[in-house]
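Asks: Turn this into a model:
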Amino acid sequence: MQTQALEVLQKVFGYEQFRGRQAEIVAQVAGGGDALVLMPTGGGKSLCFQIPALLRPGCAVVISPLIALMQDQVEGLHQLGIAAAFLNSTLDAHAAREVEQSYMRGELKLLYVAPERLLTPRFLALLEHTPASLFAIDEAHCVSQWGHDFRPEYIGLSLLHERFPSVPRIALTATADAATRREIVTRLALENAAQFVSSFDRPNIRYRIIEKDNARKQLLAFIEREHHGDAGIVYCLSRKRVEETAAFLSANGITALPYHAGIAAEIKAGNQTRFLREDGIVMVATIAFGMGIDKPDVRFVAHIDLPKSLEGYYQETGRAGRDGLPSNAWLAYGLNDVMQLKEMIESGGSPDAQKQVERDKLNAMLGLAETVACRRQVILGYFGENAVPCGNCDNCLVPPTTWDATDAARKALSCVFRTGQRFGAGHVIDVLLGKTTEKVKQHFHHTVTTFGIGKELPEAGWRSVLRQLLAAGFLQTDTEFGGLQLTPAARPLLKGEMQLRLRGLPEKQRDKTDRDKKRSAASLDIAATDEPLWQRLRSTRRALADEQSVPAYLIFTDATLKAMLDAKPATLADMAHISGVGAQKLERYGLAFLDALHAG
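Replies: Next up, the predicted model:
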């Protein structure tokens, strides 16, 4: 079986060797065993069920939560010469019947379905008539009721074990902490499954978090400086922010498209298609966009609002650099982000236990944003993995300073208390700075003892102090007014029973230092003399993709093109040794790329 699996990997997919624990997983599932697979985005999860599907008799059924991307996933298999299809609501009754009949006739090796379609009596009857070779449950974390991306229809997938106990199952996810992992095992009845937990590390991604100071302008500068002409995703918390940011980027020469649940379905689908199939598109979106995105050449993922959880952040940033090439994860966040997310939790209708889970997840995200340690260490530590400093995140490249903020913190906390614990950060800062605004005078806060005691720091400095006090749990937001309130943790600090050090070094200075280093995380290191050849390879790929109306990366990824550029194969036999060039693609495209490599 291992020899056969390796042969399929090399001949069909064009890769010389398995990575990490792929070989073990393939052997487990191809041999009829169940598996739970935790593997980072870009780690090669799909191969873990696609190769067993080709080795086992019959057709594998792949459960995927997003119907919009099934077509491209199936087209990718067609490019490899693999018989695959999908069943979802985009097909009319006649087309759906054709797929069902192809399945029953044994003409397919992989069939993709949405979970709600799989659980219908019609589809279950189809499985009873023609059992699947295996079930692959993608994005398995969706089964976790208290996870960051719960999907109710996933709960019903436990039925697979009950109705088809002899069919092997493989559940796969890129984001699951220990609690979510336990929930997946319980809800999908995978107690006897072999568990394969790969490293969560994405070493090709550079993590950078800066203090928000006109986020859209900061974002534009980042894209212009490091990602001109690159594909990227920008995540925003609200639909309004999505629209405004896409319009701003477009007005400044960036091809940016909006995506959120309020956009008409046909426009949304069109924008997604353009993102997948064209080069250099920036998608500005809410978190409704992205799950299952297979586009491997996304060179950056940016957030201009703080994510609600570290799982969400990890999953979203993981959409960058799936091809293994250098990529950026960039986040701008500020005091208002912290206040808004905390207020959303407290004012929500969730049960107290759920709110506590949400608080814990947000606190972990805040811990990453405010840490002075290696970002990668914090992320991997959250998922239970030990790591040494990476030397590639912003904190490793430009170590932040810290300062004794005990006195400043006591002033800020005292001011929150003296002003009644019901005002927002802006008002508290005005009082600290001694500003006689109308609001300050209206509430007689120019008469409190903390009026004007904070003139040693600028407004930005006080915003940083309040943000970090919120993040550290010394302050909380009032659910009724959205104002700042003291927590019990503030008492020892106010009484002088503890010292407090906070993160220093203004982020604008840190960003400038990063620029001065001139170390682009997303550089493909293409020599100037090779640039014309690189563009010729890309043009060849684009033309072939346009002929078939498929995304360019389904022809060859950037990583495969880069390998061609470096190796410059002279014959088809040489081309066959390029990673990502399988037998089917060699036959279909080999000569075209050899011509491109040696033209002139």
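Asks: alpha carbons only for contacts and neighbour counts from here, please
Replies: Fine.
Asks: what sits up against the helix or strand harbouring R122?
Replies: According to DSSP states H and E, R122 maps onto helix 121-129. Residues outside helix 121-129 that contact it (CA atoms under 8 Å, 6 or more residues apart in numbering): 100, 104, 117-118.
Asks: now for the residues you listed, which pair is the farthest apart?
Replies: Within those, M104 and R117 form the most distant pair, 16.8 Å apart (CA to CA).
Asks: heading toward the C-terminus, what's the first helix or strand past the helix holding R122?
Replies: Next along from helix 121-129, by DSSP H and E: strand 134-137.
Asks: Please list the outside residues in contact with that next one.
Replies: Residues contacting strand 134-137 (CA under 8 Å, 6+ apart): 29, 49, 53, 59-64, 167-172.
Asks: Can you tell me which of the contacts of helix 121-129 has the most neighbours?
Replies: In terms of neighbours by other CA atoms under 10 Å, the contacts of helix 121-129 top out with L118 at 23 neighbours.
Asks: To check against the first, give me the structure of this:
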Amino acid sequence: MTQDPAKVLHDVFGHAGFRGRQAEVVDHVMRGGSGLVLMPTGGGKSLCFQVPALCREGLAIVVSPLIALMEDQVAALRQQGVAAAALHSELEEPERREVWRSLNEGRLKLLYISPERLGMDGMLERLSQRDIALFAVDEAHCISQWGHHFRPEYRALSFLRSGFPEVPRLALTATADERTVDDIRAQLGLEDAPVFRSSFDRRNIHLAAAPREQERSQIRAFLREASDGRGAGIVYCGTRARAEQTADWLRADGYDAMPFHAGMPSEDKRDAHRRFARGDAVVMCATIAFGMGIDRPDVRFVAHLSLPQGPEGWYQEIGRAGRDGLPARALLLYGAGDIALARHRIQQSPASDEQKRIERARLDAMVGIAEAGTCRRRVLLRCFGEDLAEDCGHCDVCAAPPRLYDGTVAAQKLLSAALRTGNRFGLGHLVDVLRGRLTDKVAQFGHDQLPTFGVGKDVAEGAWRGVMRQLVSQGALDIAVENHGELVVTEAARPVLRGEHRVMLREELIRPRSARSSRETPQTSSDDPLFAALREWRKTEARTQQVPAYVIFHDATLAEIAARRPGSLRELRDVPGVGESKLQRYGEAVLAALAEAA
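Replies: Here you go, the predicted structure:
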């Protein structure tokens, strides 16, 4: 007998009503329909399959790509009184036997499983003998060869269409462009099924990007603004060595910083992930090996120390901040070398010409976001086919709009200097030539005799780097990354040199301005003594149970409890995020913590 979704939403998950398009998705699945759900990270995708899984007869199968993601979601569901389990390679034998026993006895409502495990050990044959409520394919972009985290194992999920034609199939992802969407639908047989699109606008995340000039100073300033001392953060580093080095100097600065990358011993990675998951205020200095499936809601900031490969990956990574809806910040630092290196890697890759074309387009879109002269959020959302009606008012460009000026002459001077010196020198030497500095190297090569010697004194020395970076981003200059970083003039520079194409540069490169405004200061409940007391109670409870703190209650729920100050279980029941199971389990303890702190 099916249950009422609204009642399940309230009694199990503690929410008074659905958000956005959740109700449409749940109703569609309840009627046996399949579809694709596109919702941003933190937008409530999980409820789209968890609620109908509890309402429909039978077992729900959730295909998930990461063990950590499965374990976190199972832990959260068990806190809410739901019979859930996961099958994965790191289960101890007694745990594996218990999962199979629960499965065989029909005691489970949700089973999380990897795509690899789904095709092993006669799993499909066993499932074919059971009543299946639905299949949910989480992180569905992994199934697409055009997706930014393509996993070939996901491709085998196409058998769900033929093997279980009557069972609803729900694919869910937070990041997918149109090509990826089409591929997901084709692989899972969803061509005729609806696509439920939600806005990708995460307005609570303040977006900022800046040229990488003094990296440590820039990160220090960012952490002072972004960290409240309680929530965690992530600093994405381009290499393993950089992750280690960044963690080292942040620790020296007094931060609880930890490295994370694929080259670390498995036990060290598990320990780092465990500390992050349990709610410690740590700064994870990581490669992109860390992150997919992170459910921690109180990540307050995400920084990137180099340019991501495309908007999809970057959006998913910054989306790990502020899942609780409270203010969070994202910072992207980038340089011309990042752009040149990315282009070089694409060109040298063994991928097909079509794949290279797509990767170049993604890189160009990412460069466009980094170099945006208008609302950065609008530029980002256009990558996902979404147009904001007006500027967001909550990014660095909106806070301090840059002015453009005609930089054609400066561009011509730099391009001419590179050409006349034979495309054999880096920016430092070219600036010496342009500013008329007679160094030993300039004299050695006779570059003081060139027409370009001394013609660039009108541009500040530091500003030449900005001119160069923008010319690289526009494709007029390239950097020989396989050699020593020489600047090479490209074919695209010819119209500039001939005066046929104007080059507009950002004035902020010449006269930098602060991008901070008072309205961007995060407003949280972190200084409320009741909120602090509830967090301390939660921390103790989580350690006792050895579960992540956020699976007990999210910060947003604790903040609401602190604001309402309920004096009874009945009043506590009305707080969003407090379901019946958690009310019975923690209600008295929460009221006691409030009374003690009052």
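Asks: List the TM-score for the superposed pair.
Replies: After superposition, the two chains reach a TM-score (TM-score structural alignment, normalised by the length of the second structure) of 0.95; 594 aligned residues with a CA RMSD of 1.9 Å.
Asks: The helix holding R122 of the first structure: how far from the chain's middle?
Replies: 34 Å (CA atoms, centre = their mean, to the nearest Å).
Asks: Tell me the buried residues in that helix?
Replies: By 16 or more other CA atoms under 10 Å, the buried positions in helix 121-129 of the first structure come out as 123-124, 126-127.
Asks: Kindly report the same for stretch 230-238 of the first structure.
Replies: 230-237.
Asks: Name the nearest of these relative to A246 of the first structure.
Replies: V234 (9.0 Å).
Asks: Might one say that the closest one is in contact with V282?
Replies: Yes - between V234 of the first structure and V282 a contact is recorded at 7.2 Å, counting by CA atoms under 8 Å.
Asks: Aligned to D458 of the second structure, what sits in the first structure?
Replies: The alignment partner of D458 of the second structure in the first structure, by TM-score structural alignment, is E456.
Asks: can you tell me how far that match sits from W462 of the first structure?
Replies: 10 Å (CA to CA, to the nearest Å).
Asks: Looking at the two, which has the bigger crowd around it?
Replies: W462 (25 against 12).
Asks: Is the more buried one within a helix or a strand, and which one?
Replies: helix 459-471.
Asks: Show me what that helix is packed up against.
Replies: helix 335-347, helix 352-370, helix 406-418, helix 425-433 (3 or more CA pairs under 8 Å, 6 or more residues apart in numbering; DSSP states H and E).
Asks: Highest mean neighbour count out of those?
Replies: helix 425-433 (a mean of 23; mean count of other CA atoms under 10 Å).
Asks: ok, average deviation of it from the second structure?
Replies: Once fitted to the second structure, helix 425-433 of the first structure is off its aligned match by 3.1 Å on average (mean CA distance after the TM-score superposition for the first structure).
Asks: can you give me the angle that helix makes with helix 459-471?
Replies: Counting by axes from the mean of the first three to the mean of the last three CA atoms, to 10 degrees, helix 425-433 of the first structure lies at 120 degrees to helix 459-471.
Asks: which strands and helices sit next to the next helix or strand after helix 425-433 of the first structure?
Replies: Next along the chain after helix 425-433 of the first structure, taking DSSP H and E as the criterion, comes helix 438-442. Here helix 438-442 of the first structure touches helix 425-433, going by 3+ CA pairs under 8 Å, 6+ apart.
Asks: Distance from the helix it packs on to the middle of the chain?
Replies: 36 Å.
Asks: which ones are touching the closest residue in space to Q347 of the second structure that isn't next to it in sequence?
Replies: Nearest residue to Q347 of the second structure, sequence neighbours excluded (CA to CA, 6 or more residues apart in numbering): K356, at 7.1 Å. When contacts are counted by CA under 8 Å, 6+ apart, K356 of the second structure touches 346-347, 349.
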